[in-house]
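Trainee: no sequence on this one, just coordinates:
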């Protein structure tokens, strides 16, 4: 009887342990891709698994294209960014895109990359939102900085277009029309994209 009791207890313990590793479902669980990150002296909070819609979670998908691996294709209508991989695959990320009147399409290249960038609001934004004038000289990097943990600067014809692919502390805005034209990603996702994308890579915005 004692042996049977021990076996039952062991079985229950194993079940509890496996439940604790679940990456979807319960509100207390987190996807491995969106766990807490200690990066550059900042701690990016974990995001609960059920708080990101499945279609906006980072994932590898089939994506046949004639574009070479390393190219970034942005589907603004469906709020997806694709990083092209070999063999007809792509890493897909959920994104937030420009509001009405701020969306744009076209080709660009990654001109430079930055970790925990400072943010300087464009002059046109300062005119629209004068309350941001306190940041006219720049906002220091940090968890509340609108550019988040990383920024990829988009260049066109060798010049800064003023558009970025960047992280955001407002991860819940992914999947919406929210920005002034920049493409925003969850901080954990922009770190992943930053580590894959190279300066000079082609970016196609549709």
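Mentor: Perfect, thanks for sending it. Note that this is a predicted model, so its numbers are computed, not measured.
Trainee: make it CA atoms for all contacts and neighbour counts henceforth
Mentor: OK.
Trainee: What is the burial count for the nearest residue in space to residue 115 that is not next to it in sequence?
Mentor: Leaving aside its sequence neighbours, residue 115 sits nearest to residue 150 (C-alpha to C-alpha, 6 or more residues apart in numbering; 4.6 Å). Residue 150: 28 surrounding residues under other C-alpha atoms under 10 Å.
Trainee: Ok, residue 72 next?
Mentor: The tally of other residues near residue 72 (other C-alpha under 10 Å) stands at 27.
Trainee: do residue 197 as well
Mentor: Neighbour tally, residue 197, other C-alpha under 10 Å: 19.
Trainee: I figured the residue nearest to residue 115 was touching residue 192, is that so?
Mentor: No. Counting by C-alpha atoms under 8 Å, no contact exists between residue 150 and residue 192, whose distance comes to 9.7 Å.
Trainee: what is in contact with the two at once?
Mentor: Counting by C-alpha atoms under 8 Å, 6 or more residues apart in numbering, residue 150 and residue 192 have no shared contacts at all.
Trainee: Report the central residue of the chain.
Mentor: For the chain, residue 185 is the residue whose C-alpha lies nearest the centre (C-alpha atoms, centre = their mean; 2.7 Å).
Trainee: By residue count, what's the longest helix in this protein?
Mentor: helix 2-20 (DSSP state H).
Trainee: Can you name the element that comes right after that helix?
Mentor: Later in the chain than helix 2-20, the nearest helix or strand by DSSP states H and E is strand 37-39.
Trainee: That following strand: what's the following helix or strand?
Mentor: Next element after strand 37-39 (DSSP H and E): strand 42-44.
Trainee: now for that next one, which elements pack on it?
Mentor: Applying 3 or more C-alpha pairs under 8 Å, 6 or more residues apart in numbering; DSSP states H and E, we find strand 42-44 packed against strand 37-39.
Trainee: Mind listing what's buried along the strand it packs on?
Mentor: Residues of strand 37-39 include none that count as buried (16 or more other C-alpha atoms under 10 Å).
Trainee: how distant is it from the center of its chain?
Mentor: Here strand 37-39 is found 14 Å from its chain centre; the criterion is C-alpha atoms, centre = their mean, to the nearest Å.
Trainee: how close does residue 106 sit to residue 51?
Mentor: 32 Å (C-alpha to C-alpha, to the nearest Å).
Trainee: ok so, going back, contact partners of the helix or strand hosting the residue nearest to the centre of the chain?
Mentor: Assigned by DSSP H and E, residue 185 belongs to strand 183-186. For strand 183-186, the external contacting residues (C-alpha under 8 Å, 6+ apart) are 93-98, 163-171, 174.
Trainee: Included below, for side-by-side comparison, is a second structure:
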């Protein structure tokens, strides 16, 4: 049956002066349904096919080919045209107040106060100053109220260092001498201090973590010392239990300039 239909179409095409290839195109209506070669093609659900044109009133097929304004193709073989979908970024609403238990990644984290980041007041930097006191060169003068230590040089000058002094109730005054010097001294808190601070260690070897710092100069037979500190941000404050504390770099400088027997005047 298919063979006879094709021969008839070829004959009609020859009568109308059509080419052999053109005549074959008109035979699409008599073809069986197209066979699906790939059965499991993914669904293109995001793409929308364009609708086909309404059929004309010419009856379609061979008659519409002859008298219509464009060639007709079998809809079963027509490739649909697709519109590209438009993608938009979703809008996110940022709540004015974060929900309990949630912390936005972009939120500014509150920085805990770190005293180690506090810059040293320039007044407490080591510097040479005018000295018009009566003490002889080589004497150490400690100005407790203003938190300065002076090393008298002579010729009306002195080296001045910033210091930390005793807390209220722990300040003292008097005249002492340096009776011993130690580099990176060990620390054994006295019983009076342990009574106030039972959490303190009973002994701590010398080193960077030791509260006596890099150097210590012992004053007379007392428990007081001029020493360094692992808390340089406390310079310029009332902080100790009566000792005179300095920055490590300053106490090393002073340590190298004085000797055992040096007079120390505490005001």
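Mentor: Perfect, thanks for sending it. None of the values given here were measured: they were computed from a predicted structure.
Trainee: follow-up on the earlier one: for the alignment partner in the second structure of the residue nearest to residue 115 of the first structure, list the residues it contacts.
Mentor: Matched across to the second structure, residue 150 of the first structure falls on residue 215, judged by TM-score structural alignment. Contacts for residue 215 of the second structure (C-alpha under 8 Å, 6+ apart) come out as 181-185, 227-228, 248, 251-252, 255.
Trainee: Give me the buried subset of these.
Mentor: Among the contacts of residue 215 of the second structure, those buried by neighbour count (16+ other C-alpha under 10 Å) are 181, 183-185, 227-228, 248, 251-252, 255.
Trainee: What segments of the first structure are helices?
Mentor: 2-20, 123-128, 187-196.
Trainee: who wins for proximity to residue 58 of the first structure among those helices?
Mentor: helix 187-196 (7.0 Å; C-alpha to C-alpha).
Trainee: how far does the closest one sit from the chain's center?
Mentor: On C-alpha atoms, centre = their mean, the centre of helix 187-196 of the first structure falls 6 Å from that of its chain.
Trainee: and that helix, which stretch of the second structure?
Mentor: By TM-score structural alignment, helix 187-196 of the first structure lines up with residues 248-257 in the second structure.
Trainee: try stretch 7-16 of the first structure
Mentor: Following TM-score structural alignment, the aligned partner range for stretch 7-16 of the first structure in the second structure is empty.
Trainee: where along the second structure do the strands fall?
Mentor: For the second structure, the strands defined by DSSP state E cover 48-49, 82-83, 127-130, 140-143, 148-154, 157-162, 165-166, 174-183, 215-219, 225-227, 238-240, 244-245, 263-266.
Trainee: so which of those is the most packed in?
Mentor: Among the strands of the second structure, ranked by average contacts under mean count of other C-alpha atoms under 10 Å, first place goes to strand 244-245 (a mean of 30).
Trainee: That strand: average distance to aligned residues in the first structure?
Mentor: Strand 244-245 of the second structure, aligned to the first structure and superposed, deviates on average by 0.3 Å (mean C-alpha distance after the TM-score superposition for the first structure).
Trainee: if we can go back for a sec, and the two most separated of the buried ones among the contacts of residue 215 of the second structure?
Mentor: The widest separation within those (C-alpha to C-alpha) is 14.5 Å, between 181 and 248.
Trainee: if I line the two up, what does residue 55 of the first structure land on in the second structure?
Mentor: Aligned partner of residue 55 of the first structure by TM-score structural alignment: residue 123.
Trainee: Find the residue closest to its match in space, skipping its chain neighbours.
Mentor: Residue 123 of the second structure sits nearest to residue 162 (C-alpha to C-alpha, 6+ apart), 7.3 Å away.
Trainee: That neighbour matches what in the first structure?
Mentor: In the first structure, residue 162 of the second structure lands on residue 94 (TM-score structural alignment).
Trainee: before we move on, the earlier item: make a markdown table out of the strands of the second structure and add distance to residue 64 of the second structure.
Mentor: Shown next, in a markdown table, are the strands of the second structure (distance: least, C-alpha to C-alpha, whole Å):
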| stretch | distance to residue 64 of the second structure |
| --- | --- |
| strand 48-49 | 25 |
| strand 82-83 | 27 |
| strand 127-130 | 108 |
| strand 140-143 | 116 |
| strand 148-154 | 112 |
| strand 157-162 | 107 |
| strand 165-166 | 111 |
| strand 174-183 | 112 |
| strand 215-219 | 111 |
| strand 225-227 | 111 |
| strand 238-240 | 106 |
| strand 244-245 | 109 |
| strand 263-266 | 120 |
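Trainee: Identify, by residue count, the longest helix of the second structure.
Mentor: Per DSSP H, the second structure has its longest helix at helix 2-15.
Trainee: tell me which residues in it are buried?
Mentor: Within helix 2-15 of the second structure, the residues scored as buried using 16+ other C-alpha under 10 Å are 6, 9-10, 13.
Trainee: what does stretch 194-202 of the second structure give?
Mentor: Buried-residue list, stretch 194-202 of the second structure, by 16+ other C-alpha under 10 Å: empty.
Trainee: So what would you say the end-to-end distance of that stretch is?
Mentor: Where stretch 194-202 of the second structure begins and where it ends lie 8 Å apart, using C-alpha to C-alpha.
Trainee: for stretch 151-162 of the first structure, same thing?
Mentor: Where stretch 151-162 of the first structure begins and where it ends lie 12 Å apart, using C-alpha to C-alpha.
Trainee: which residues touch it?
Mentor: By C-alpha under 8 Å, 6+ apart, stretch 151-162 of the first structure touches 107-117, 163-167, 190, 194, 203.
Trainee: try 10 Å this time
Mentor: 106-119, 122, 163-168, 181-185, 190-191, 193-194, 197-203 (C-alpha atoms under 10 Å, 6 or more residues apart in numbering).
Trainee: Now for residue 100 of the first structure: which residues touch it?
Mentor: Neighbour list for residue 100 of the first structure: 177-181 [criterion: C-alpha under 10 Å, 6+ apart].
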